[in-house]
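# Below is the structure, and that's it, no one-letter string:
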């Protein structure tokens, strides 16, 4: 098995196990068993578990942001694009196996002890915030609204992860609609 294939198999297993069970409850031997990649090869690819967690979050970030953007871009109206963020969150919250935000979960487990994991989480959240900034600018709404929308979305993620319900996304969407209406010139 070449290195690229082994890396992908290891990351596939890590994503399933880390997201499903939590980072700290999964050992490298669990990743070996689920991926079929030998422990020796696994440590050649990722000399420390922290590096595997970092790579898992980085890869998941690319896919998560791509899926969000693909959904949002289906709306032609700039204001509807903002609301589409919350529609997408509702769909995500309803997916089988949804366990909340992988970055918030990872930060809760390792953020205080792993600078690498904390950096990945901050980069993901910054990119999501920047995306909302761009959507707000396209809609011609006040810049400050983006931060408020970010907090609504993040709050919905945390609440949905805890409750296992999709309703927080719809509630956040309605709050976003109210804020948008209040800030329209």
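Structure's in. What do you need? Keep in mind it's a predicted model, so treat the numbers as computed, not measured.
# When you work out contacts or count neighbours from here on, use the C-alpha atoms and nothing else.
Will do.
# Name the SS class of residue 12, please.
Of the three states, residue 12 takes helix under DSSP: H, G, I helix; E, B strand; the rest coil.
# Residue 113 too?
Under three-state DSSP, the three-state class of residue 113 is coil.
# what separates it from residue 73, distance-wise?
Separation of residue 113 from residue 73 (C-alpha to C-alpha, to the nearest Å): 38 Å.
# Name the residue in those two with the higher neighbour count.
Neighbours were counted for residue 113 and for residue 73 using other C-alpha atoms under 10 Å; residue 73 has more, 15 against 10.
# For that one, which non-adjacent residue is closest in space?
In this structure, residue 73 finds its nearest non-sequential neighbour in residue 81, 6.8 Å apart by C-alpha to C-alpha, 6 or more residues apart in numbering.
# What number of neighbouring residues does residue 18 come out with?
Applying other C-alpha under 10 Å, we find 22 residues neighbouring residue 18.
# what about the closest residue to it other than its chain neighbours, how many neighbours?
In space, and not counting its chain neighbours, residue 18 is closest to residue 26: 6.5 Å by C-alpha to C-alpha, 6+ apart. Neighbourhood size, residue 26 [other C-alpha under 10 Å]: 16.
# Okay, one more to line up with it:
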């Protein structure tokens, strides 16, 4: 790793922790400088503006979030179990210390009205999540519109968990997802009898 790469990683690590915990607007570049132990000059050499740092934070978080989800889902083999594993992973995420909901929803709420790039990054993340669910649904042989229904369950669980401070919404969303899977199975093929964990 080059010096620049190491410095960028330190800056992004600091920014991610601060932005996610406190919100983007509440955190200035001075705070990122202090947390990363980089000089302000060095920070601005790496990221010419706070918005550039925010966008890179969101891009990196998107990649890491989706990779972590896919790694968990890939531990399951049956198509229906892989769909339900999404909600199991959400449950584990909601229980992490410092969970504050979706960084993309949070950032969109703060900056979506004034930064087209932040709004676009949030849309990209949500579309990528929807596309991932659509791939899982297609592999299960169920109707394509199930992906949008599961997306709404997952997104609702994320937001509700952030507001209530409990992981229970993931359990409720999983139960609803299981009911949807069984209903679609009755309508389109034999019931897979996918039970809860």
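Great, that's in hand. Please read all numbers here as calculations on a predicted model, not as lab measurements.
# quick one: TM-score?
Overlay of the two chains. TM-score (TM-score structural alignment, normalised by the length of the first structure): 0.98; 185 aligned residues with a C-alpha RMSD of 0.8 Å.
# Next, the contact list for the residue nearest to residue 73 of the first structure, please.
Residue 81 of the first structure makes contacts with 72, 73, 75, 135, as judged by C-alpha atoms under 8 Å, 6 or more residues apart in numbering.
# swap in residue 36 of the first structure?
Contact analysis of residue 36 of the first structure by C-alpha under 8 Å, 6+ apart lists 9, 10.
# now residue 129 of the first structure
By C-alpha under 8 Å, 6+ apart, the neighbours of residue 129 of the first structure are 146, 147, 150.
# ditto for residue 101 of the first structure
157, 158, 161.
# Spit out the contact partners of the last one.
Residue 161 of the first structure makes contacts with 93, 98, 99, 100, 101, as judged by C-alpha under 8 Å, 6+ apart.
# For PyMOL, write the selection for the buried entries among these.
Buried residues among these (16 or more other C-alpha atoms under 10 Å), as a PyMOL selection:
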select buried, resi 93+98+99+100+101
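# Dump the contacts of residue 161 of the first structure into TSV; add distance to residue 182 of the first structure and secondary structure as well.
Shown next, in TSV, are these (distance: C-alpha to C-alpha, whole Å; DSSP: H, G, I helix; E, B strand; the rest coil):
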residue	distance to residue 182 of the first structure	secondary structure
93	27	helix
98	33	coil
99	33	coil
100	30	coil
101	29	coil
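# nearest spatial neighbour of residue 160 of the second structure, skipping sequence neighbours?
Leaving aside its chain neighbours, residue 160 of the second structure sits nearest to residue 169 (6.5 Å; criterion: C-alpha to C-alpha, 6+ apart).
# Likewise for residue 107 of the first structure?
Counting by C-alpha to C-alpha, 6+ apart, the nearest residue to residue 107 of the first structure once its immediate chain neighbours are dropped is residue 118, at 6.2 Å.
# burial measure for the one you found, as a count.
When neighbours are counted by other C-alpha under 10 Å, residue 118 of the first structure registers 20.
# give me every residue that touches it.
By C-alpha under 8 Å, 6+ apart, the contact list for residue 118 of the first structure reads 107, 110, 111, 112.
# thinking again about what came up before, if I pick the residue nearest to residue 160 of the second structure, what's in contact with it?
91, 157, 158, 160, 161.
# State the number of residues packed around the second one.
Using other C-alpha under 10 Å, residue 157 of the second structure has 25 other residues around it.
# in which helix or strand would I find the residue nearest in space to the middle of the second structure?
Residue closest to the mean C-alpha point of the second structure, counted by C-alpha atoms, centre = their mean, is residue 65 at 5.0 Å. Here residue 65 of the second structure, judged by DSSP states H and E, is contained in helix 50-73.
# Now that helix on the first structure. Mean distance?
Following superposition, helix 50-73 of the second structure is found to deviate from the first structure by 0.5 Å on average (mean C-alpha distance after the TM-score superposition for the first structure).
# got a list of contacts for that helix?
12, 15-16, 24, 28-29, 47, 82-83, 85-86, 89, 103-104, 117-118, 121, 125, 129.
# For PyMOL, what selects the buried ones among those residues?
A single PyMOL command selects the buried members of the contacts of helix 50-73 of the second structure (16+ other C-alpha under 10 Å):
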select buried, resi 12+15+16+24+29+47+82+83+85+86+89+103+104+117+118+121+125+129
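# That concludes my questions; thank you for your assistance.
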